[in-house]
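J.: just a sequence and a predicted model for now, questions to come.
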Amino acid sequence: MNYKNYFSALFLLLSAACFANEDIKTNSENSSKVFYLEEKLVSKEISVDELNDENFSSKIEEGYVLVDFFAPWCGPCRSFGPIFVKVAQDMQGIATFYKLNVDKASKTTSEYQVKSIPTIVLFRDGKEISRHVGSLTEEGLKEFVESNL
């Protein structure tokens, strides 16, 4: 009699484990589909190129160009980075957006007298037309660009 209870309990545990394993497979299949969809969404985003001392002048000389002077260790810069990329995507064709790491481009940073970061500078045909020091919201950044075009 003791063996019957033992085998019954073992059968129930194995059955539950099999059903649980089926759920795991289903969830795993769904999560890979979700990952695939997320991958597709990410691929539609544009990237913002990073400038340096060597290519800075040539990249800002034509049209409207917005440059984000930043540093990777700067908290407000890290918060502002995704906003800058989102607005760059939204304003594609209106202005060209670039980032400049102040730690890697000290000559340009000094030349444009950037003392605080993040600093965004708007250029038109190579000449500075406006700047903003500090982080902005998405709406604030769009307004800054549009008001200076």
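T.: Right, received. Where do you want to start? Residues are numbered from 1 along each chain as shown.

J.: every contact and neighbour count from this point should use C-alpha atoms.
T.: Will do.

J.: how much space between the residue nearest to E50 when sequence neighbours are not counted and F35?
T.: Nearest non-adjacent residue to E50, counting by C-alpha to C-alpha, 6 or more residues apart in numbering: K99, 4.7 Å away. For K99, the distance to F35 (C-alpha to C-alpha, to the nearest Å) stands at 29 Å.

J.: one more to weigh against that first structure:
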Amino acid sequence: MEIDVTAENFNAEVLESPVPVLVDFWAEWCMPCKMIEPVLAELASDLEGDAVIARVNVDTAGDLPGRYEIVSIPALLLFKGGEVVDRHVGAAPKELLLELVKKHLG
């Protein structure tokens, strides 16, 4: 599943999620962010039921980017049990992101 997350629903959708959540911190003006959009959509489909892909627009997310020390985008943070367990900065192929999530499943 792929969802858009805001400062208002971040706790409920990400920190309290029963499954791992890969959060994509992105912006409308960011070309690498646009390049990985289809990759993340595929990932969401492949991981359906096992993990969630969430997108956070850094321009409208309040203090979330600062809270998680986002300085470059796209920044992908993997949350499990309310904690950041892994991260990747920059565009990446689907295989790399799939491995990043899979090693934290179960």
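T.: Yes, it's here. Not measured: the values here are computed from a predicted model.

J.: about what we covered before: now which residue in structure 2 aligns to the residue nearest to E50 of structure 1?
T.: Here K99 of structure 1 is matched to R55 in structure 2, going by TM-score structural alignment.

J.: who's in contact with D59 of structure 2?
T.: When contacts are counted by C-alpha atoms under 8 Å, 6 or more residues apart in numbering, D59 of structure 2 touches A27.

J.: ok, 6 Å please
T.: By C-alpha atoms under 6 Å, 6 or more residues apart in numbering, no residues touch D59 of structure 2.

J.: which neighbouring elements make contact with the helix ranked longest in structure 2?
T.: If you go by DSSP state H, structure 2 has its longest helix at helix 31-46. Where contact means 3 or more C-alpha pairs under 6 Å, 6 or more residues apart in numbering; DSSP states H and E, helix 31-46 of structure 2 is not packed against any helix or strand.

J.: where do the helices sit along structure 1?
T.: Assigned by DSSP H, structure 1 shows helices spanning 2-43, 56-60, 75-90, 106-111, 138-147.

J.: what's the burial count for the equivalent of E139 of structure 1 over in structure 2?
T.: Taking TM-score structural alignment, E139 of structure 1 has E95 as its aligned residue in structure 2. If you count neighbours by other C-alpha atoms under 10 Å, E95 of structure 2 ends up with 10.

J.: which of K99 and F35 of structure 1 has more neighbours?
T.: Taking other C-alpha under 10 Å, K99 of structure 1 and F35 do not tie; K99 has more neighbours (20 against 12).
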